[in-house]
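# From the sequence below, what's the structure:
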Amino acid sequence: MEIVRVVDLSREITAETVVYPGDPVPHIAQHATIAEDGFNLVSIQIGSQSGTHVDAPFHFDDDTAKIDEIPLDRFVGRGVILHCDGVQARERITLDSVRSEVESARAGDIVLVHTGWARHYGDPAYF
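The predicted structure follows:
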């Protein structure tokens, strides 16, 4: 497969990264610096659902794959965007509402669901 373009969809992770209520907040700590130690050493502790992430099947089923068990090549491929910009909070996205876009998808495609909710990032309404 020829990769025409790579699109980074991730948000920066900082100590201020917004997390779902009850999830652990990111903790970033500097342990060594070039000035004092001759090298930099930073630790990062985050919850598995923090920031931009992919839900592994394990998130909802103990008997399925954890994120580190999914091959990286599953995350590179042709992308198909399902446009669901008008969806309201807690509204279900049905197959009927995206049928024409789903029909253009091919086996192995990576499906992205665009709800427009990114505009609420940082606001309690986001969750």
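
# from here on, contacts and neighbour counts on C-alpha atoms
Fine.

# ranges for the helices of this protein?
34-37, 95-103 (DSSP state H).

# contacts for the longest one?
For helix 95-103, the surrounding residues in contact (C-alpha atoms under 8 Å, 6 or more residues apart in numbering) are 80-84.

# so which of these is the most crowded?
Comparing the contacts of helix 95-103 by number of neighbours (other C-alpha atoms under 10 Å), L82 comes first, having 19 neighbours.

# Let me see the contact set for the nearest residue to that one once chain neighbours are set aside.
Using C-alpha to C-alpha, 6 or more residues apart in numbering and skipping the chain neighbours, the partner closest in space to L82 is V113 (4.8 Å). Residues in contact with V113, defined by C-alpha under 8 Å, 6+ apart, are 81-84.

# ok, of the contacts of helix 95-103, which one's closest to P24?
Distances from P24 to the contacts of helix 95-103, taken as C-alpha to C-alpha, are shortest for C84 (29.3 Å).

# Against H59, how distant is the residue nearest to L82?
Using C-alpha to C-alpha, to the nearest Å, V113 is found at 19 Å from H59.

# Same check on S43?
To H59, S43 is 24 Å away according to C-alpha to C-alpha.

# The structure of the following sequence is requested for comparison with the preceding one:
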Amino acid sequence: MTWIDISQPMNERIATWPEDTPFSYRRAVTKEESGSVNIGDITMSVHTGTHIDAPFHFDDEGKRVLDLDVNVYIGRAEVVDCRGYTSIGPEAFEGIDLSGIGRVLVKTDASTDPADFPVEAPYLTPELAPFLEERDIRLIGVDVPSVDPMESETLEAHHALFAHGVHILENAVLADIEPGTYELCALPLALEEADGSPVRAVLKQVGKE
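This is a model prediction of the structure:
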């Protein structure tokens, strides 16, 4: 099986947090002007589309993107069906074997339109963080803009997850992904001082070529 793209397409229709910089691409230099190439510029928030958070996002003393271990973002991942849940805690994982997995992607019934920025969305409870740590989960991904409630200013799930060694991937596109075990690659850019980074996230079903 080939790799499956689970990234939101980057274009000027993509929704952003209300106070963030909207995404924009423009040709700063055209082939006609240069005689050889087109050259583009982009402006955007690092939390646009499918992205990872670094602890510096919510902690002035936290690690930046370049400080994070890239191995966290590559490897075995379990897609877990959490549709129907408003808040997602340990009970959503009853009966799911996470041994030897390392990464979890949470599929919800949130909107699948990247241009639709939700007022409300399913969120993770802080109690999920120690549950994941006990099972050696190093990364959790969600298909919504935040692991916390959309209106949260305290970001309790963000703090709890990183306190328990669990990294964060947000806005993955999982609507057409069946629950099960996959290989994940969702590498952040090598941004030295950044609090987050866009990623090109892809999955491949385990055991298939």
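
# So which of the contacts of helix 95-103 of structure 1 belong to strands?
If you go by DSSP state E, the contacts of helix 95-103 of structure 1 have 80-83 in strands.

# Using TSV, please lay out the residues you listed together with distance to G22 of structure 1.
Shown next, in TSV, are these (distance: C-alpha to C-alpha, whole Å):
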residue	distance to G22 of structure 1
V80	32
I81	30
L82	29
H83	30
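
# Map T94 of structure 1 across to structure 2 for me.
When structure 2 is aligned by TM-score structural alignment, the residue opposite T94 of structure 1 is G89.

# Over to H114 of structure 1?
Applying TM-score structural alignment, one finds that H114 of structure 1 aligns to K107 in structure 2.

# What count of nearby residues applies to that match?
25.

# tell me, what residue is most central in structure 1?
When C-alpha atoms, centre = their mean is applied to structure 1, the residue found nearest the centroid is H53 (2.5 Å).

# Run through the strands of structure 2 in chain order.
Counting by DSSP E, the strands of structure 2 are 4-5, 24-29, 39-43, 51-53, 74-81, 87-88, 103-107, 123-124, 139-142, 167-170, 180-185, 196-198, 202-205.

# So which of these is nearest D97 of structure 2?
The closest of the strands of structure 2 to D97 of structure 2 is strand 74-81. By C-alpha to C-alpha, the value is 9.1 Å.

# which residue numbers in structure 1 go with the closest one?
With TM-score structural alignment as the criterion, strand 74-81 of structure 2 aligns to 76-83.

# I'd say T181 of structure 2 and E78 touch.
Yes. Using C-alpha atoms under 8 Å, T181 of structure 2 is in contact with E78, at 4.5 Å.

# Save the contacts of helix 95-103 of structure 1 as JSON lines, and put in distance to I34 of structure 1 too.
Below are the contacts of helix 95-103 of structure 1 laid out as JSON lines (distance: C-alpha to C-alpha, whole Å):
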{"residue": "V80", "distance to I34 of structure 1": "44"}
{"residue": "I81", "distance to I34 of structure 1": "44"}
{"residue": "L82", "distance to I34 of structure 1": "46"}
{"residue": "H83", "distance to I34 of structure 1": "47"}
{"residue": "C84", "distance to I34 of structure 1": "48"}
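
# State the distance from the residue nearest to the centre of structure 1 to V80 of structure 1.
18 Å.

# Please apply the same query to L112 of structure 1.
Here L112 of structure 1 is placed at a distance of 6 Å from V80 of structure 1 (C-alpha to C-alpha).

# With G51 of structure 1 instead?
22 Å.

# Quick check: the aligned residue for S50 of structure 1 in structure 2?
That one, S50 of structure 1, aligns with T48 by TM-score structural alignment.

# Could I get the contacting residues of the nearest residue to the match of T94 of structure 1 once chain neighbours are set aside?
Spatial nearest neighbour of G89 of structure 2, chain neighbours left out: L128 (4.9 Å); criterion: C-alpha to C-alpha, 6+ apart. For L128 of structure 2, the contact set (C-alpha under 8 Å, 6+ apart) comprises 88-90, 161.

# What residue in structure 1 is paired with E12 of structure 2?
Under the alignment (TM-score structural alignment), E12 of structure 2 pairs with A15 of structure 1.

# who's in contact with the closest residue to that match other than its chain neighbours?
Distance criterion C-alpha to C-alpha, 6+ apart; nearest residue to A15 of structure 1, sequence neighbours excluded, is P26 at 5.1 Å. Taking C-alpha under 8 Å, 6+ apart as the criterion, P26 of structure 1 is in contact with 13-17, 44-47, 50.
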